[in-house]
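Engineer: Below are the sequence and a predicted model for it; my questions follow.
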Amino acid sequence: MTAREYDVIVIGAGAVGENVADAAVQGGMSTLIVEAELVGGECSYWACMPSKALLRPASALRAAHDVGGAREAVTGGVDPSAAFARRDRIAHGWDDSAQVRWLDKTGIALLRGLARFDGPRQIVVAGDDGAETPVSARHAVAICTGSAALLPDIPGLADIAPWTSRDATSARTAPRSLAILGAGLVATEMAAAYASFGTEVTVIGRSGVLRGQEPFAVELVTESLRRSGVTVRTGTEVLSARRTPAGATLELSAGDPVTAEEVLVATGRIARTGDLGLETLALPTGDWLDVDDTLRVRGFDWLYAVGDVNHRALSTHQGKYQARAAGAAIAARAAGIPVDDTPWSAYAATADHSAVPQVVFTDPEIATVGLTADAATAAGRSIRILDYDLSWIGGATTRADDYRGHARAIVDEDRGVLIGATFAGPDVAELLHAATIAIVGEVPLERLWHAVPAYPTVSEVWLRWLEEYRGTGT
């Protein structure tokens, strides 16, 4: 059968693949996107959007409880069924027709099915009906298949049919009890969400909560989880799992066993590259793909790996950033335009190395960008740490009666610029982009002195940091 030919083929129609395809089309290239599940991918249906939808009701309720005058009007707790119904609306009922219409409008061709390489630039797509369609790319193929939940090799774990993050975000009802393996971002967010639904939650972490975050942020989140009724057990690991009449029982290396109606595995991610036929390209299957800063797989002049699949920064927003760089590079190379891959060019995903923003939507929110104090020290930077209690700021006082939060800035003393920031507190995600801009722009702190924060807002923390840095204050 003669293969259909396109300038660019994108494997995976999640947010990352959509952005690569859009950039290619904008560059005047005929583009095909291949998707085996839903157009819109993990973020739209099983990750970012539904998870934040499940967390929001409790967040809104806490905000009301934090303010006298609103607190008195609150008469109940989170309604799980209403929360799930709202989540369904935000996930569009797992119907991707709106995003398919966007592909049509944009001029991106869609082929549904599983993609498998059959040689350089050659792909066979197997549809649900078993039919196979060969396609080929004139210029580039971009792998945007993302990552999947890692299932640890624990005796009996697979037999109890544990939840992954997909199950947790798409569940129809809240279980009576939930044991969560892992203590990272997914684990803490889902612990917070399900605890708000009345589920008895136990978090089991081999190491600490939110490993790699600033200690003050870890302490605030751990304390909040425990206040909400979550049992947090760290320094232990699951030895085995089995189903009993009471539920799933987990034997631990330290302490008593844990029994729960459902078990959520949130111990990490693996690359979704195992069934792509990468062996035909002499690439290992099931591994993360190594790329340069233009997202081109090393050793190839036509193959790109964008988003989670390259393991540079596992987040939707960073994947979309990579997609913009990769799409621009693909179009430029196809047109014979030299690609500048030096730091901060339009074709290089430079921010992956030093300015990756992340938000953990727990109570309190944790918003970070750049390096922590420990990471900066380990990197040999000469740093100064600026700490400030957010409750001392006027904007915090008007926002809540008992505001609790903290902010830390990491300054590179040799250059006088910000290289890291961590915020912990209510709605601090909205403070993050200013820090990201300061780090990416390498704005001198002396210039930031002239960026005046509005009063009364929590953004005044910027002024307080600078006052501390200058040795002044009010």
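Structural biologist: Happy to help now that I have it.

Engineer: make it CA atoms for all contacts and neighbour counts henceforth
Structural biologist: Will do.

Engineer: give me the number of residues near the closest residue to Arg172 other than its chain neighbours?
Structural biologist: In space, and not counting its chain neighbours, Arg172 is closest to Phe84: 6.7 Å by Cα to Cα, 6 or more residues apart in numbering. Look at Phe84: counted by other Cα atoms under 10 Å, it has 20 neighbours.

Engineer: list the contacts for Phe84?
Structural biologist: Counting by Cα atoms under 8 Å, 6 or more residues apart in numbering, Phe84 touches Leu54, Ala171, Arg172, Thr173.

Engineer: hang on, it is in a helix, isn't it?
Structural biologist: Yes - according to DSSP: H, G, I helix; E, B strand; the rest coil, Phe84 belongs to a helix.

Engineer: distance of it from Thr173?
Structural biologist: For Phe84, the distance to Thr173 equals 7 Å [Cα to Cα, to the nearest Å].

Engineer: try Ser97
Structural biologist: For Ser97 relative to Thr173 (Cα to Cα), the value is 26 Å.

Engineer: quick one: the residue most central in space within the chain and Leu185, what's the gap?
Structural biologist: For the chain, Ser315 is the residue whose C-alpha lies nearest the centre (Cα atoms, centre = their mean; 3.3 Å). Ser315 is 11 Å from Leu185, where distance means Cα to Cα.

Engineer: Disregarding residues adjacent in the polypeptide, which is nearest to Ile33?
Structural biologist: What sits nearest to Ile33 in space, not counting adjacent residues and going by Cα to Cα, 6+ apart, is Val10, at 4.6 Å.

Engineer: take a look at this one as well, against the first:
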Amino acid sequence: MTEAVEYDVVVLGGGPAGENIVDRTRAAGLSTALVESELVGGECSYWACVPSKALLRPALARSEARRVPGLAGAVQGPLDTEAVFAHRDYWTGDWKDDGQLDWLDSVGAHLYRGHGRLYGVRKVAVTSPEGEHHILAARHAVVVATGTRAVVPDLPGIAGARPWTSREATSSRRVPGRLLIVGGSVVAAEMATAWQALGSRVTVLVRGSGLLPRMEPFAGELVSEALTEAGAVVRTGVAVEAVVRDGPAGPVTVVLEGGETLEGDELLMATGRAPRTEDIGLETVGLTPGDWIGVDEGCRVPGHDWLYAVGDVNHRALLTHQGKYQARIAGAAIAARAAGSPALDEGRWGAHAATADTEALPQAVFTDPEAAAVGLTLAEAERAGHRVRAVDYDLGKVSGAGLYADGYRGRARIVVDLDREVLLGATFVGPGAAELVHAATVAVVGEVPIGRLWHAVPSFPTISEVWLRLLEAYRG
């Protein structure tokens, strides 16, 4: 029997959420062990946020530069794909986690490489790649931060077609001549933008009515228009029934409902995420393997006062920044309970409650144009029973936008709670729009009254002047 090694906290999963738990618990003076089966830094650092933005930044910068008089003529050629790939590889550390290991050493956390599984109450069993076995016992908390994996639907022929998921789409060193993308969410929209700019002929197949279905409808519409103008094909209301790959390196064919076929050189299935919980020992503590892990506002698993789940795995908000936010909340709660605090601040906007997950969730999509939003859409606010008014403004009519780029196209919307005269949500679509969303996040979280926002004067001439125009439109 392997003797258990004791720590105050054991963290299962070394992505951004797990790393932030380590950071917060170590800062509180707790001994912490981290278990990771792949690269410390997780999906975001190596196959999602970081490499995708490295691929997208040259595409967006070129697009914007082409709209600036005096500069447009200098940026008419194709992207230097090798330089783009080298830039991406730099930001992923060439898919090595040496820098993350240095950070772990600097905070005094102990890393266990290998597959970790819950082993009953307050215990985690780890099997290393070399076959060594360790039992880790947690005095105060075990935190599950194992994240998600891409879902590939079980279509006829899909296994032999070897489709890309987000991992291959962000790490490929070859530009496919023709790229078929199935899906309409952020991964589909961003990867369509990146690979179209790198030279692929992109076709996006969306089962629903449009791209970016979780945002205001105009966001997906503007992104779809821009992709179409760039040469991509965006088709909505279509479903894939089967997939065929012609040989190990041959073209791939998708069969649509009704029998129509489309051929490409690669196929990206951007069709959702599932929790990485199928083999982490949930059954040893009475939970169901493969399920999302339900948590309370403090990210603690109900009925298990020692067990927490942070990040994608709890299904509250599948975004890196929200996972890190949850880790800060849970880390503070773990530290407070370890110190014997008699009561925690778990009320709305309390120090130990992840209120932003449901009331002020921000997101930025790095398409061309960018789309960014926080809080509730108009439809969500109405479904929740709020008495609201949406105020829209053409971003292209803002002086700062016209100076930013000729022919600037975009749109902004705020959703106002008419009973309290505070913002419930805001959406911005346009070049550079991702930098507008944090001001809206502060307004939503702070529940800043419209009358007070009137005194938050935007600098001239910036795109942020849209705030003044939105408030003027609201006041009439």
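Structural biologist: Yes, it's here. In this text, all values refer to a predicted model and were calculated from it rather than measured experimentally.

Engineer: hang on, the earlier thing: could you see which of the contacts of Phe84 of the first structure carry over to the second structure?
Structural biologist: Mapping those onto the second structure (both residues aligned by TM-score structural alignment, their matches' Cα atoms under 8 Å) leaves Leu54, Arg172 still in contact.

Engineer: Now render the contacts of Phe84 of the first structure as JSON lines, adding distance to Arg62 of the first structure.
Structural biologist: As requested, those are exported to JSON lines (distance: Cα to Cα, whole Å):
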{"residue": "Leu54", "distance to Arg62 of the first structure": "14"}
{"residue": "Ala171", "distance to Arg62 of the first structure": "23"}
{"residue": "Arg172", "distance to Arg62 of the first structure": "24"}
{"residue": "Thr173", "distance to Arg62 of the first structure": "22"}
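
Engineer: Could you report the neighbour count for Gly294 of the second structure?
Structural biologist: Neighbour count for Gly294 of the second structure, taken as other Cα under 10 Å: 16.

Engineer: again with Thr165 of the second structure
Structural biologist: 21.

Engineer: wait, Gly375 of the second structure sits on Val416?
Structural biologist: No - using Cα atoms under 8 Å, Gly375 of the second structure is not in contact with Val416, being 11.0 Å away.

Engineer: which residues are common contacts for those two?
Structural biologist: In terms of Cα under 8 Å, 6+ apart, Gly375 of the second structure and Val416 are both contacted by the residues Leu424, Gly425.

Engineer: what's the counterpart of Ala334 of the first structure in the second structure?
Structural biologist: Under the alignment defined by TM-score structural alignment, Ala334 of the first structure corresponds to Ala338 in the second structure.

Engineer: Let me see the contact set for its match.
Structural biologist: His140.

Engineer: Just to check, Val330 of the first structure is in contact with Val25?
Structural biologist: For residue 330 of the first structure the amino acid is Ile, not Val. No - contact criterion Cα under 8 Å: Ile330 of the first structure and Val25 do not qualify, at 10.6 Å.

Engineer: Between those two, which is the more surrounded one?
Structural biologist: More crowded of Ile330 of the first structure and Val25, by other Cα under 10 Å: Ile330, with 31 against 20.

Engineer: gap between the more buried one and Leu264 of the first structure?
Structural biologist: Using Cα to Cα, one obtains 39 Å as the distance from Ile330 of the first structure to Leu264 of the first structure.

Engineer: Assign the counterpart of Leu386 of the first structure in the second structure to one of the three secondary structure states.
Structural biologist: Applying TM-score structural alignment, one finds that Leu386 of the first structure aligns to Val391 in the second structure. Three-state assignment for Val391 of the second structure (three-state DSSP): strand.

Engineer: residue contacts, Val391 of the second structure?
Structural biologist: Arg413, Ile414, Val415, Val416, Leu470, Ala473, Tyr474.

Engineer: ok, and Arg243 of the first structure, which helix or strand is that part of?
Structural biologist: Here Arg243 of the first structure is covered by strand 238-244, with elements defined by DSSP states H and E.

Engineer: Do I have it right that Val297 of the first structure meets Trp288?
Structural biologist: No - the criterion here is Cα under 8 Å, and Val297 of the first structure misses it with Trp288 at 10.5 Å.

Engineer: my read: Gly396 of the second structure touches Asp406, true?
Structural biologist: No - taking contacts as Cα under 8 Å, Gly396 of the second structure lies outside contact range of Asp406: 9.1 Å.

Engineer: Which one of those two is surrounded by more residues?
Structural biologist: Gly396 (22 against 15).

Engineer: Then the more buried one would be within a strand, right?
Structural biologist: No - per three-state DSSP, Gly396 of the second structure lies outside any strand segment and is helix.

Engineer: Distance of it relative to Tyr474 of the second structure?
Structural biologist: According to Cα to Cα, Gly396 of the second structure and Tyr474 of the second structure sit 18 Å apart.

Engineer: And for Glu64 of the second structure?
Structural biologist: Glu64 of the second structure is 30 Å from Tyr474 of the second structure, where distance means Cα to Cα.

Engineer: between these two, who's got more neighbours?
Structural biologist: Glu64 (21 against 15).

Engineer: Assign that one to helix, strand or coil.
Structural biologist: At Glu64 of the second structure the chain is in helix, as set by three-state DSSP.

Engineer: Please pull up the equivalent of it in the first structure.
Structural biologist: Per TM-score structural alignment, Glu64 of the second structure is aligned with Ala63.

Engineer: tell me the contacts of that match?
Structural biologist: Going by Cα under 8 Å, 6+ apart, Ala63 of the first structure touches Ala400.
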